[in-house]
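**Q** I would like to see how this sequence folds:
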Amino acid sequence: MKRQSRLDAPVRYWDEDLPKQADDQKAPPQLIRVNEINDVWMEIPRYVNYGWGGLWFMAIISLCCLSFFLLSSHFISDMFYDVSSFIFNFLLLSPLYIAVIFCFRSVLFEPRGAPVRFNRKRQKVYVYEYQRSVWPWKRWPVVIKVFDWADIQGERMQLAGHADWGHRIYCAVCKPGTYEVVDRFVLAWTVGNLRDANSLWSHCCHYMEARPVPKNPLLTDKPADWTPFRTVRWPSDVERESTTATGMM
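**A** Presented below is the predicted three-dimensional model:
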């Protein structure tokens, strides 16, 4: 019998629905990484573990190609003596300009470990999202999404690509009392070990259901970030709300 998701519009490359929050879980609770965990709130970093080195490689290659074309052509002289040639060369090289700016902006300004906060007392989940655009000159805003824990369903997808292989956990946000998905967010980027992926979801469920959980994560190191110009900064009102119990502001 073909397996089918209980959700209306499951995630792409869906492999299975994870147990509901109060149900028995597939694995014992265990965090992979954690920024903070206490009796009120928990913050989990989401380190992108694929494509980061590739962005640096593409940025350097694009910059080298752009420099080569500028130095090996009559671009500079055309700029002063032939307006039409300047415009043609500028348009011809515009994809390289975009690629250089996009790649360097991504690796230098985009936080790699955008976190998720779980507030056990409020039964809320706070998601820190950095919205990247394909156009590097546009504003890339930070958006904070707040969801009710009761509306979240866990999903696991499986990837078999060369650069991105393993299991990824998504949280599908549904309309209250239904399985109609209205939003979703990544809980963990690709994890090679299925047990670790299931244990992360199990830990979130145990924590939010006020069950005992271990506080020590599997990993304590921080992957290379290379974002000296941008760090994770929660808005002050969200910072207060997401780290305090109901009624405490």
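**Q** from here on, contacts and neighbour counts on C-alpha atoms
**A** Noted.
**Q** Okay, helices next: where are they in this structure?
**A** In the chain, helices defined by DSSP state H lie at 52-72, 75-81, 83-109, 194-208, 236-242, listed in chain order.
**Q** Which stretch among those helices is buried most, on average?
**A** helix 194-208 (a mean of 22; mean count of other Cα atoms under 10 Å).
**Q** Packing partners of it?
**A** On a contact count with 3 or more Cα pairs under 8 Å, 6 or more residues apart in numbering; DSSP states H and E, helix 194-208 meets strand 115-119, strand 165-174.
**Q** that older thread, quick one: which of the helices of the chain is nearest residue 125?
**A** When those are compared by Cα to Cα, helix 236-242 sits nearest residue 125, at 8.1 Å.
**Q** tell me what the closest one is packed against?
**A** strand 115-119.
**Q** Looking at the helices and strands packed on helix 194-208, which is nearest to residue 19?
**A** strand 165-174 (11.8 Å).
**Q** Next, the angle helix 194-208 makes with that closest one.
**A** Our comparison of strand 165-174 with helix 194-208, counting by axes from the mean of the first three to the mean of the last three Cα atoms, to 10 degrees, yields an angle of 30 degrees.
**Q** rewinding a little: would you convert the helices of the chain into CSV that also reports distance to residue 116?
**A** Listed next are the helices of the chain as CSV, based on distance: least, Cα to Cα, whole Å:
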stretch, distance to residue 116
helix 52-72, 20
helix 75-81, 48
helix 83-109, 19
helix 194-208, 11
helix 236-242, 10
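**Q** Name the residue most distant from the centre of the chain?
**A** residue 81 (47.8 Å; Cα atoms, centre = their mean).
**Q** how about that residue, what does it touch?
**A** Contacts for residue 81 (Cα atoms under 8 Å, 6 or more residues apart in numbering) come out as none.
**Q** try 10 Å
**A** residue 75 (Cα atoms under 10 Å, 6 or more residues apart in numbering).
**Q** same deal with the one 4 residues further on?
**A** By Cα under 10 Å, 6+ apart, the residues touching residue 85 are 74, 75, 77, 78, 79, 91.
**Q** Quick check: closest non-adjacent residue to residue 17.
**A** residue 155 (4.7 Å; Cα to Cα, 6 or more residues apart in numbering).
**Q** How about residue 103: what's its closest non-neighbour residue?
**A** Per Cα to Cα, 6+ apart, closest to residue 103 is residue 59, 5.0 Å.
**Q** Kindly apply the preceding question to residue 169 instead.
**A** residue 156 (4.7 Å).
**Q** pretty sure the one you found contacts residue 196?
**A** No: assessed by Cα atoms under 10 Å, residue 156 is found out of contact with residue 196, at 11.9 Å.
**Q** hey, what's in contact with both of the two?
**A** residue 167.
**Q** Could you measure from the residue nearest to residue 103 over to residue 114?
**A** For residue 59, the distance to residue 114 equals 22 Å [Cα to Cα, to the nearest Å].
**Q** Second chain to compare with the first, below:
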Amino acid sequence: MSGPALVPPCPGWKEDLPGPCDSTLLQPNLGNQTPNHQDDIYLEIPRSAMAYRGVVSALTLLYLIWALSDLPWMINHTDLTDLESVLLLGFMYALYSWSSIILFRADLAPPRDLPIRFNRARHKIYAYNFKHQWWNPFDKGKVVPVSYEWSQVRAERWSRTSPLKWGVTLSIVVPGTNNVIDRFPLVTMGADQYAWAYICTYMQQGPSALPPPGEHKDHNDLLWYEIALRLAPKVNWPADMDLESRTAP
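**A** Sure, this is the predicted structure:
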């Protein structure tokens, strides 16, 4: 296998996938996902900030209840006249608080969906990205929508063993070079290179070359028990980008 073509390669690089105008021998497939929208003008696919939204919040709440219920016992068994013991207790509960806030933010701060739109008519890609500093409990994060020419997009397959994860990253290059100027995930632990084949087939040949999609799902149409998603921000594209990404020139 030859080495990575892009500079720099994505972390955990395993393989460069075919370019945006190259043919692919893989069967187009989005796995268990269905497009948010698909017609002759644009394709929108969903992305999730993490799998099983709400599980982390629920476990964090149980962890916090346990830590607080244990506080009276810890105080009773701490020598409050010993400065070192008091500082150790304070540090322990500061660490509990810091980790709890980080875990809650990781689950609740990202938007309900992080869609990517592929506009055939304009030959452009529009990504609804979310940026945040995971270690900073005061950082709420922010949405950073971006738009690039389809010809600038490259795809890389990656994997790592600790923890076990895999996926496909989209990299944006300076035109005419392999120098990466932006990078964001396409899929994580999902259809991988088959999802990229689906997108390339759509952009090159149109929706008629793809298997009929399942029923489209609105990312704001939630089930009653999806509490974490209800608390998460709604998807809100900038008005100009929203209109451009859904229409032909």
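**Q** and the contacts of residue 85 of structure 1 as JSON lines, adding distance to residue 30 of structure 1?
**A** Listed next are the contacts of residue 85 of structure 1 as JSON lines, based on distance: Cα to Cα, whole Å:
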{"residue": "74", "distance to residue 30 of structure 1": "60"}
{"residue": "75", "distance to residue 30 of structure 1": "58"}
{"residue": "77", "distance to residue 30 of structure 1": "62"}
{"residue": "78", "distance to residue 30 of structure 1": "62"}
{"residue": "79", "distance to residue 30 of structure 1": "60"}
{"residue": "91", "distance to residue 30 of structure 1": "52"}
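**Q** and residue 91 of structure 1, what is it in contact with?
**A** 85, 97.
**Q** ok, back up a step: farthest pair within the contacts of residue 85 of structure 1?
**A** Among the contacts of residue 85 of structure 1, 77 and 91 lie farthest apart (Cα to Cα), at 16.3 Å.
**Q** quick revisit: number of residues surrounding the residue nearest to residue 17 of structure 1?
**A** 25 (other Cα atoms under 10 Å).
**Q** Please apply the same query to residue 131 of structure 1.
**A** Count around residue 131 of structure 1 with other Cα under 10 Å applied: 11.
**Q** got a list of what it touches?
**A** 110, 139, 140, 141, 142, 143 are the contacts of residue 131 of structure 1 under Cα under 10 Å, 6+ apart.
**Q** Only the buried subset of those residues, as a PyMOL command please.
**A** A single PyMOL command selects the buried members of those (16 or more other Cα atoms under 10 Å):
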select buried, resi 110+140+142
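**Q** re earlier: any idea which of the helices and strands packed on helix 194-208 of structure 1 is most buried?
**A** Most buried among these, counting by mean count of other Cα under 10 Å: strand 115-119, with a mean of 24.
**Q** Now the spatially most central residue of structure 2. Nearest residue, chain neighbours left out?
**A** Geometric centre of structure 2, nearest residue: residue 49, 3.9 Å, by Cα atoms, centre = their mean. Excluding the flanking residues, the one nearest residue 49 of structure 2 by Cα to Cα, 6+ apart is residue 110, at 6.4 Å.
**Q** Translate that neighbour into the numbering of structure 1.
**A** Alignment note (TM-score structural alignment): residue 110 of structure 2 maps to residue 110 of structure 1.
**Q** what about its match, distance to residue 69 of structure 1?
**A** Taken as Cα to Cα, the span from residue 110 of structure 1 to residue 69 of structure 1 is 28 Å.
**Q** Report the contact partners of the alignment partner in structure 2 of residue 240 of structure 1.
**A** Mapped onto structure 2 by TM-score structural alignment, residue 240 of structure 1 lines up with residue 243. Counting by Cα under 10 Å, 6+ apart, residue 243 of structure 2 makes contact with residue 237.
**Q** quick one: residue 243 of structure 2 from residue 117 of structure 2, how far?
**A** From residue 243 of structure 2 to residue 117 of structure 2 the distance is 12 Å (Cα to Cα).
**Q** is it true that residue 68 of structure 2 touches residue 93?
**A** Yes: taking contacts as Cα under 10 Å, residue 68 of structure 2 lies within contact range of residue 93: 8.8 Å.
**Q** Report the separation between residue 141 of structure 2 and residue 14 of structure 2.
**A** 29 Å.
**Q** same question but for residue 66 of structure 2, I mixed them up
**A** Counting by Cα to Cα, the gap from residue 66 of structure 2 to residue 14 of structure 2 is 42 Å.
**Q** got it, and residue 184 of structure 2?
**A** The spacing between residue 184 of structure 2 and residue 14 of structure 2, counted by Cα to Cα, is 16 Å.
**Q** now swap in residue 151 of structure 2 and tell me
**A** 22 Å.
**Q** Next: residue 72 of structure 2.
**A** Applying Cα to Cα to residue 72 of structure 2 and residue 14 of structure 2 gives a distance of 51 Å.
**Q** same check, this time on residue 178 of structure 2
**A** In terms of Cα to Cα, residue 178 of structure 2 sits 17 Å off from residue 14 of structure 2.
**Q** How about residue 85 of structure 2?
**A** For residue 85 of structure 2, the distance to residue 14 of structure 2 - Cα to Cα - is 49 Å.
**Q** repeat for residue 173 of structure 2
**A** Distance from residue 173 of structure 2 to residue 14 of structure 2, by Cα to Cα: 18 Å.
**Q** again, but for residue 148 of structure 2
**A** In terms of Cα to Cα, residue 148 of structure 2 sits 24 Å off from residue 14 of structure 2.
**Q** who's more crowded, these two?
**A** Higher neighbour count among residue 148 of structure 2 and residue 14: residue 14, with 18 against 15, using other Cα under 10 Å.
**Q** was I right about the more buried one contacting residue 159?
**A** Yes: in terms of Cα under 10 Å, residue 14 of structure 2 counts as a neighbour of residue 159; the distance is 6.8 Å.
**Q** Mutual contacts of the two, please.
**A** 166, 168.
**Q** aligned partner of residue 182 of structure 2 in structure 1?
**A** Aligned partner of residue 182 of structure 2 by TM-score structural alignment: residue 183.
**Q** what sits against the closest residue to that match other than its chain neighbours?
**A** Spatial nearest neighbour of residue 183 of structure 1, excluding adjacent residues (Cα to Cα, 6+ apart): residue 173 at 5.0 Å. Residue 173 of structure 1 is in contact with 147-154, 179-185, counting by Cα under 10 Å, 6+ apart.
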